[in-house]
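Visitor: sequence and predicted model, in that order:
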Amino acid sequence: MSRLSVVFRHCAHQVAKLLRGAKVVDVPVEQPPQFELIINLRTAKALGVEISPGLISCANNTIE
């Protein structure tokens, strides 16, 4: 399942709660269960931003 479909599914659950009559103030703010760090090295280079090797090693994915 793609990351985007997980976000859409989560959003649909929130909307369903509201459509079933829940008040907006009663629907809790929820965070995704997992975060990903993706670094676009090509864009960083184009902007002149240097990214430390330590941060790159922590990334889940890098875009060359």
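Guide: Looks like it came in fine.

Visitor: please make it C-alpha for all contacts and neighbour counts, starting now.
Guide: Noted.

Visitor: now do the buried residues in stretch 3-16.
Guide: Judged by neighbour count (16 or more other Cα atoms under 10 Å), stretch 3-16 contains these buried residues: Gln14.

Visitor: show residues contacting that stretch.
Guide: Val27 (Cα atoms under 8 Å, 6 or more residues apart in numbering).

Visitor: alongside the first one, take a look at this:
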Amino acid sequence: MYQKVAQYCDRIFKGAKPAELPVEQPVIFELSLNLKTATFFGIKFPDHLIARADKIIE
């Protein structure tokens, strides 16, 4: 995501008008779960969701 932001900023710094830049949708999604925060709020993620997570914060 930050790489896309940097590309947009580069275009703007080179003179592109922000209103004329296309809106791009992400093609890759990353699932991150914060187990410590979830536990604090009493949330329990199902095992199948934890198994699918790309990043788990403990």
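Guide: On my side now, so go ahead. Keep in mind that this is a model prediction, so the values were computed, not measured.

Visitor: quick TM-score on the pair, please.
Guide: The TM-score (TM-score structural alignment, normalised by the length of the second structure) is 0.72; 58 aligned residues with a Cα RMSD of 1.9 Å.

Visitor: okay, helices next: where are they in the second structure?
Guide: With DSSP state H, the ranges of helices along the second structure come out as 2-13, 35-40, 47-52.

Visitor: which among the ones you listed is found nearest to Val27 of the second structure?
Guide: helix 2-13 (11.8 Å; Cα to Cα).

Visitor: Glu30 of the second structure maps to what in the first structure?
Guide: Using TM-score structural alignment, the partner of Glu30 of the second structure in the first structure is Glu36.

Visitor: quick one, what contacts that match?
Guide: Ala59, Asn60 are the contacts of Glu36 of the first structure under Cα under 8 Å, 6+ apart.

Visitor: distance of it relative to Val27 of the first structure?
Guide: Look at Glu36 of the first structure and Val27 of the first structure: by Cα to Cα, to the nearest Å, they are 25 Å apart.

Visitor: near the aligned residue in the first structure for Asp54 of the second structure, how many other residues are there?
Guide: Matched to the first structure by TM-score structural alignment, Asp54 of the second structure sits across from Asn60. By other Cα atoms under 10 Å, 11 other residues sit near Asn60 of the first structure.

Visitor: could you find the closest non-adjacent residue to Asn60 of the first structure?
Guide: Nearest in space to Asn60 of the first structure, with sequence neighbours left out and distances taken as Cα to Cα, 6 or more residues apart in numbering, is Leu37 at 5.4 Å.

Visitor: I'd say the one you found and Ala59 touch.
Guide: Yes - using Cα atoms under 8 Å, Leu37 of the first structure is in contact with Ala59, at 4.9 Å.
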